[in-house]
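In: Please find the sequence and the predicted model below.
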Amino acid sequence: MAHYAERPGGRARTRQSVDVFGQRPSSTRHPLVAAAMVLPLAALLAVVFGGWDAVVTQASSVAGMLGR
């Protein structure tokens, strides 16, 4: 077991988390990146489980409310 020396500020040195690419994870992700990650899986699940008609119906309803 490793012991860490005390820092002058009274805080012990801690290990930083690192992702699989050796990068520190950022605290935020751009919304377009998040959408690009989620939409292919959402489309696949909608097709596999037969919910594609419901998705189209909801999208057309939202578009109608927005006036398009």
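Out: Received, thanks. Numbers count the residues shown, from 1 in each chain.
In: use CA for all of it now, contacts and neighbours both
Out: OK.
In: Which helix runs longest in the chain?
Out: helix 31-48 (DSSP state H).
In: which residues in this structure form helices?
Out: 31-48, 52-66.
In: I'd like those laid out as CSV, including mean neighbour count and distance to His3.
Out: Shown next, in CSV, are the helices of the chain (neighbours: other CA atoms under 10 Å; distance: least, CA to CA, whole Å):
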stretch, mean neighbour count, distance to His3
helix 31-48, 11, 38
helix 52-66, 12, 54
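In: And here is the other one:
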Amino acid sequence: MAHTAGRTASRVQGRLAAATSAFGARPGGRRHPVAAAVMVLPMALLLAVVFGGVEAVVTQASSVAGILGR
């Protein structure tokens, strides 16, 4: 049984490496910033819409515009 654990771990690592390379990961565990943004932005936009973050951003932007306009 001990000899199969090593093979299973190596297969899992191989699959993980293949999956991360599909999403723009670089050797050493670093991901290209554009790939990271593409992965994060859809969820960020969804959360902003669901929890009302869009209105908060608009309110803050109009406040800053008012301050800068004075």
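Out: Done, it's in. A quick note: this is a predicted structure, and the numbers were derived from the prediction, not measured.
In: and the longest helix of the first structure, what does it pack onto?
Out: Under the contact criterion of 3 or more CA pairs under 8 Å, 6 or more residues apart in numbering; DSSP states H and E, helix 31-48 of the first structure touches helix 52-66.
In: Report the inter-axis angle for the helix it packs on versus helix 31-48.
Out: If you take axes from the mean of the first three to the mean of the last three CA atoms, to 10 degrees, helix 52-66 of the first structure sits at 130 degrees to helix 31-48.
In: Residues contacting helix 52-66 of the first structure from elsewhere in the structure, which ones?
Out: Under the criterion CA atoms under 8 Å, 6 or more residues apart in numbering, residues 43, 46 lie in contact with helix 52-66 of the first structure.
In: Quickly note the distance from the spatially most central residue of the second structure to Val34 of the second structure.
Out: In the second structure, the residue lying closest to the centroid (CA atoms, centre = their mean) is Val40, at 3.3 Å. Note on Val40 of the second structure: its distance to Val34 of the second structure, by CA to CA, to the nearest Å, is 10 Å.
In: who wins for proximity to Tyr4 of the first structure among the helices of the first structure?
Out: Among these, the nearest to Tyr4 of the first structure by CA to CA is helix 31-48 (36.8 Å).
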